[in-house]
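just a sequence and a predicted model for now, questions to come.
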Amino acid sequence: MTDETGRLPYHHGDLRAALIAATEAIIAERGVDGFSLREAARRAGVSPAAPAHHFGDARGLLTAVAVHAFNALADVTRAATAGVSDPVEKRLAMGQAYIRYALSQRARFDLMFRKTLLDRDDPALKEAGERCFAVVVEAIGGDPDTDPRTEARVIACWALAHGLARLKLDGALIEDGDPDFVPMVLKTLSV
């Protein structure tokens, strides 16, 4: 994808996409804390000032990457639950897809929840986050806006999937090689 200088090929007219791709490559290689706007511009083959035209600053560019990440997570979890009618199996499918996404897209996952690096008022970020949350709501069923018990179950479901993902990413979850461990934990949400 990159040339011998480490730059992503840039085609005029698609600077926004080139900068997002460069940012994703940087955070995949170096982690979120290794990101710099200057490096993203260099990899996209543009001047250090060029990103400001589309994103304003580093926060704007990282927010755009987080929007892509949240939308991808929503797509993955929605696809995993499509056609699953059993409520327990639906929550299990959603949780497993959530964890797989976190493990396969670690840099994106880390960025998505680093709220200090993101523009939390960005409408696209809010919409993408709501898309993800909607999948959890659908997996639980009910209306969290009118039923406090449903709201609590939705939060519990999300917290369990997110917590298991975070524990696995941090190397703190010891499963002793049992492939049924995570599904067994996720099935505790059947109450």
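That came in fine, so what should we check first?

C-alpha from now on. contacts and neighbour counts both.
Fine.

which strand or helix spans Asn143?
Asn isn't right for residue 143; it's Asp. Using DSSP states H and E, Asp143 sits within no helix or strand.

ok, and here's another one to check against it:
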Amino acid sequence: MKEKPYHHGNLRNQLIEAGIRLINSDGISSFSLRKVAAECEVSHTAPYSHFKNIDELVAAMGEHVTGQFMDSLRISIQGQEGKFEAVSRLGQAYIDFFVEHPQYFQFLFYHSGITIDLDNYDTDSYPPFVLFRTTAFEVFRSNGLPETEFTPQLLTLWSMVHGITALLTNNGVKYSGKWRDLLELKSIF
């Protein structure tokens, strides 16, 4: 049997990225640390220096993607808090992030087990959605929208942004236009 090479660099992140690729291509049911190790061309024991089991790796994968996603969203709205422009920028950043990393969209929304609670605002929900909701509600409030309209408007905004993202990250959907032209958030108010 061929000896696996010594691995230099950031093996933890390489295991995470390989795990995302594998789950997206093969599904969670056949996912294993051995397969991730093989994908990274390291010994089958190498992942155990970073993750004690597959659940810990999947959790780290979710944290890895969520951290990058949150950074992108936060940067997009800096200095725009409470302004309509914040919602527009947030929507654009949401789409841009996943267009740049389509594998993350598939992983997060189909394999990671995240929870987005659209009904209960007092519970812990997925942090990027909480940021989206909080930002939108600030804009609704500053524009004098009645509170009874907050949730329906939020769902309309998020559905549009998430839907455009789902379309653009799907290899089977082709669009020659500019997606930004579709993102006319101002028409909702």
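Cool, got the structure. Bear in mind the structure is a predicted one, so any value in this text is a computation, not a measurement.

TM-score for this pair?
After superposition, the two chains reach a TM-score of 0.68 (TM-score structural alignment, normalised by the length of structure 2), with 168 aligned residues with a Cα RMSD of 3.6 Å.

buried stuff in the helix ranked longest in structure 2?
Looking across structure 2 with DSSP state H, the single longest helix is helix 54-77. Neighbour counts using 16 or more other Cα atoms under 10 Å place 54, 57-58, 60-62, 65-66, 69-70, 72-74, 76-77 of helix 54-77 of structure 2 among the buried residues.

check the mean deviation of it from structure 1.
Its aligned residues in structure 1 lie a mean 1.4 Å from helix 54-77 of structure 2 after superposition (mean Cα distance after the TM-score superposition for structure 1).

from the chain's centroid, how far away is that helix?
Helix 54-77 of structure 2 has its C-alpha centroid displaced from the chain centroid by 7 Å (Cα atoms, centre = their mean, to the nearest Å).

show me what that helix is in contact with.
Outside helix 54-77 of structure 2, the residues that touch it by Cα atoms under 8 Å, 6 or more residues apart in numbering are 16-17, 19-20, 32-33, 51, 86-87, 89-90, 93-94, 97, 104, 108, 112, 127-128.

switch to 7 Å and redo it
Under the criterion Cα atoms under 7 Å, 6 or more residues apart in numbering, residues 16, 20, 32-33, 51, 86, 89-90, 93-94, 97, 104, 108, 112, 128 lie in contact with helix 54-77 of structure 2.

helix or strand right after it?
Using DSSP H and E, the first helix or strand after helix 54-77 of structure 2 is helix 84-100.

mean deviation of that next one from structure 1?
Comparison of helix 84-100 of structure 2 with structure 1 after fitting gives an average deviation of 0.9 Å (mean Cα distance after the TM-score superposition for structure 1).

tell me the helices and strands packed up against that helix.
The elements that helix 84-100 of structure 2 packs onto, with contact taken as 3 or more Cα pairs under 7 Å, 6 or more residues apart in numbering; DSSP states H and E, are helix 54-77, helix 127-142, helix 150-168.

hmm, 6 Å instead?
Secondary-structure packing of helix 84-100 of structure 2 (3 or more Cα pairs under 6 Å, 6 or more residues apart in numbering; DSSP states H and E): helix 54-77.

what inclination does the helix it packs on have with respect to helix 84-100?
Here the directions of helix 54-77 of structure 2 and helix 84-100 differ by 140 degrees (axes from the mean of the first three to the mean of the last three Cα atoms, to 10 degrees).

next, the angle from helix 54-77 of structure 2 to helix 127-142.
Using the same axes, to 10 degrees: helix 54-77 of structure 2 against helix 127-142 is 30 degrees.

how about Val76 of structure 1, what's its match in structure 2?
Matched to structure 2 by TM-score structural alignment, Val76 of structure 1 sits across from Ser72.

where's that match relative to Gly91 of structure 2, distance?
Ser72 of structure 2 sits at a distance of 11 Å from Gly91 of structure 2 (criterion: Cα to Cα, to the nearest Å).

can you check Gln103 of structure 2 too?
In this view, Gln103 of structure 2 and Gly91 of structure 2 are 19 Å apart by Cα to Cα.

now do Pro102 of structure 2
In terms of Cα to Cα, Pro102 of structure 2 sits 16 Å off from Gly91 of structure 2.

who has more neighbours, the two?
Legend: neighbour count by other Cα atoms under 10 Å for Pro102 of structure 2 and Gly91, higher for Gly91 (25 against 18).

mind listing what that one touches?
Contacts for Gly91 of structure 2 (Cα atoms under 6 Å, 6 or more residues apart in numbering) come out as Val161.

identify the residue of structure 1 aligned to it.
Matched across to structure 1, Gly91 of structure 2 falls on Gly95, judged by TM-score structural alignment.

with Asn24 of structure 2 instead?
Matched by TM-score structural alignment, Asn24 of structure 2 corresponds to Val32 in structure 1.

so how far is Arg42 of structure 1 from its match?
As judged by Cα to Cα, Val32 of structure 1 and Arg42 of structure 1 stand 17 Å apart.

just Ala124 of structure 1 next, same as before
Distance of Ala124 of structure 1 to Arg42 of structure 1, computed by Cα to Cα: 26 Å.

could you look up the SS state of Pro179 of structure 1?
Following DSSP: H, G, I helix; E, B strand; the rest coil, Pro179 of structure 1 is assigned to coil.
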